[in-house]
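[1] Structural data only, the sequence is not supplied:
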């Protein structure tokens, strides 16, 4: 695995001009990573972020350093009006960057009038079409899993996501009256699998008779109404809450108050929230797919269940609860923290 910052080196007296290009800047793993990287890069380089579409989170923009120039093109999503493409290219030519770093594989097709500069791409997920990959000078994958899912002879460098772990409060008290579970992610169940976890909670409450349990689902997205209906239909309103988006600082301060973080994704290239849970020293339970399994060291530093199997998910939660105070598990949390520190610190990205 290679550190991203090693590809942004010039001598100390010659700052690079780095432009990050992204379609939208909503709350999510890719967007969180971009803001953190841009903030760190701006210490030594001249950094800008160009947001193509008129979709962006003001709370996320507030987290970006004043040293980073933020430029909005304000294109309506999926608009084919050439005005916005022209505006984008004129803006880039004025900046005259040394590097344009794209955060979606299609963005290079909007760059027509750029001067000679390197164009990089970060692959933030699996299932990326191959059509545009050879157009980039360098390609970074957020995990070995994402890298291995790209078939063909592409020069792809694995560079894991990083976490600002210093900002995360660490859990010290593992006693509980209610076993509190947290899940964080965009409410898009075909990818993030929140429905799997909801069904697992139903199995725990009504079949395994484990009722001193609660689940907070953090995030927003297109499936909010669908997931709320599922909660209603399964009579789980006393156990599960869709709490909406939380500010990341609030999440970092409150992860320690939970007994377990579950990431039940059907598809996940990495799983930034899993690493955040490890830094908070709370147990993490993930579906046994490539990216999340990579984050927990193939099961050495976290728990896993069979992908899409809500009964197995429920059984694993039940077992974690029953062995929660065991020395083996508390040592596992310390080992998980050290593993995350070695692999997923933002300073090493």
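    Nice, I can see it. These numbers come from a predicted model, not from an experiment. Residues are numbered from 1 along each chain as shown.

[2] going forward, measure contacts between C-alpha atoms and count neighbours the same way
    Fine.

[3] packing partners for the lengthiest helix in the chain?
    Counting residues, the longest helix found in the chain (DSSP state H) is helix 327-343. Applying 3 or more CA pairs under 8 Å, 6 or more residues apart in numbering; DSSP states H and E, we find helix 327-343 packed against helix 272-279.

[4] what residues does the helix it packs on touch?
    Applying CA atoms under 8 Å, 6 or more residues apart in numbering, the contact partners of helix 272-279 are 29, 161-163, 165, 168, 170, 184, 252, 255, 261-263, 283-284, 286, 292, 295-296, 333, 336-337, 340-341, 344.

[5] thinking again about what came up before, return the set of buried residues in the longest helix of the chain.
    By neighbour count on 16 or more other CA atoms under 10 Å, the buried set for helix 327-343 is 329-330, 332-341, 343.

[6] repeat for stretch 102-118
    In stretch 102-118, counting by 16+ other CA under 10 Å, buried: 102-108, 111, 114.

[7] What is the end-to-end distance of that stretch?
    11 Å (CA to CA, to the nearest Å).

[8] here's the one I want to compare it with:
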């Protein structure tokens, strides 16, 4: 089987990182080619691809010519499967002339009909909530295959619960994207906790994007316990995530939440807003904590609760759930199984 994955760019986002992991698993079962359209490429992530995976860089920079070359390439190479990872690409593919089966992964809720309705042979949703969202809004069926991570790559360690005198370390992993990712809610929650005299917290934000708006908010509230580290690659996350005491994902909307599974994989508690994707991962509170979306007061209450709780049993159960359901080996095999049904 010859598989080609199409993606616009290769930054440090969840889609790109998961593509690397999936491709590295799929190479065990098939020939895999990665076609990157734009010239926005993170070299560290690029080096993560298995040596047997072919990577084709179209190096597009605003010009339409690389998109024409892309269609010519697909016609010539006759891949069995062309798997579209970036929604906009479906609008530029000349599917009528390309002798391949086309697959599209729907990575979020609320994706516009014009992208979903492109002539695909198979649509894959990254979670049950995304599948339901697509069905309700468009009437189009898709297969739910959960995102996954390579659990064994993460350093797993149960940290002893910090006491009142020590520093409680919070991590927030997401690209800086307001209001979607909701980082401002977490900062407001830290301000509320400060007013209550709870200052033994250090909160670190990791993710690419412009953090100036969030830094202004930190200054406005007079917070001295917030760090912005910018983008960090997957190796850094795998190495250092277990050094924290809590992962917070305060998104306003989210089709999945790959960083939530990463927190569970290193056995630290996770706190998410009560939206569909993250709540599906923690099974509505069975494997993690949640707060009302957009509610900084409730977020602060939950953080204070977690700081004084013994979470050993919770994180052990969450770890088992990630290994069983959100493991990249399982995700990659499911993809291969679905490919075989349409070729």
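    Noted; the coordinates are in hand. Keep in mind that what you see is a predicted model, and the values were worked out from it rather than measured.

[9] closest to residue 125 of structure 1 among the buried residues of helix 327-343 of structure 1?
    Minimum distance to residue 125 of structure 1 across the buried residues of helix 327-343 of structure 1 is 18.5 Å, recorded for residue 343 (CA to CA).

[10] and the corresponding residue of structure 2 for that closest one, what is it in contact with?
    Alignment of residue 343 of structure 1 against structure 2 is given by TM-score structural alignment, with residue 325 as its counterpart. Shown here is residue 325 of structure 2, whose contacts under the criterion CA under 8 Å, 6+ apart are 146, 148.

[11] And the helices in structure 1?
    Along structure 1, the segments classed as helices by DSSP H run 29-41, 58-62, 82-95, 144-148, 189-192, 194-206, 224-233, 248-254, 272-279, 290-295, 310-322, 327-343.

[12] Would you mind giving the ones you listed as a markdown table with distance to residue 180 of structure 1 added?
    Converted to a markdown table, the helices of structure 1 look like this (distance: least, CA to CA, whole Å):
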| stretch | distance to residue 180 of structure 1 |
| --- | --- |
| helix 29-41 | 23 |
| helix 58-62 | 27 |
| helix 82-95 | 46 |
| helix 144-148 | 30 |
| helix 189-192 | 19 |
| helix 194-206 | 12 |
| helix 224-233 | 17 |
| helix 248-254 | 12 |
| helix 272-279 | 13 |
| helix 290-295 | 21 |
| helix 310-322 | 10 |
| helix 327-343 | 17 |
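
[13] which of those is buried the deepest?
    Stretch with highest mean neighbour count among the helices of structure 1: helix 272-279 (a mean of 27; mean count of other CA atoms under 10 Å).

[14] Pull up the aligned stretch in structure 2 for that helix.
    Under TM-score structural alignment, the match for helix 272-279 of structure 1 is residues 258-265.

[15] Give me the aligned partner of residue 256 of structure 1 over in structure 2.
    By TM-score structural alignment, residue 256 of structure 1 lines up with residue 242.

[16] For its match, which non-adjacent residue is closest in space?
    residue 266 (5.5 Å; CA to CA, 6 or more residues apart in numbering).

[17] Can you give me the neighbour number for the one you found?
    The number of residues packed near residue 266 of structure 2 is 28, by other CA atoms under 10 Å.

[18] Residue 336 of structure 2 now?
    15.
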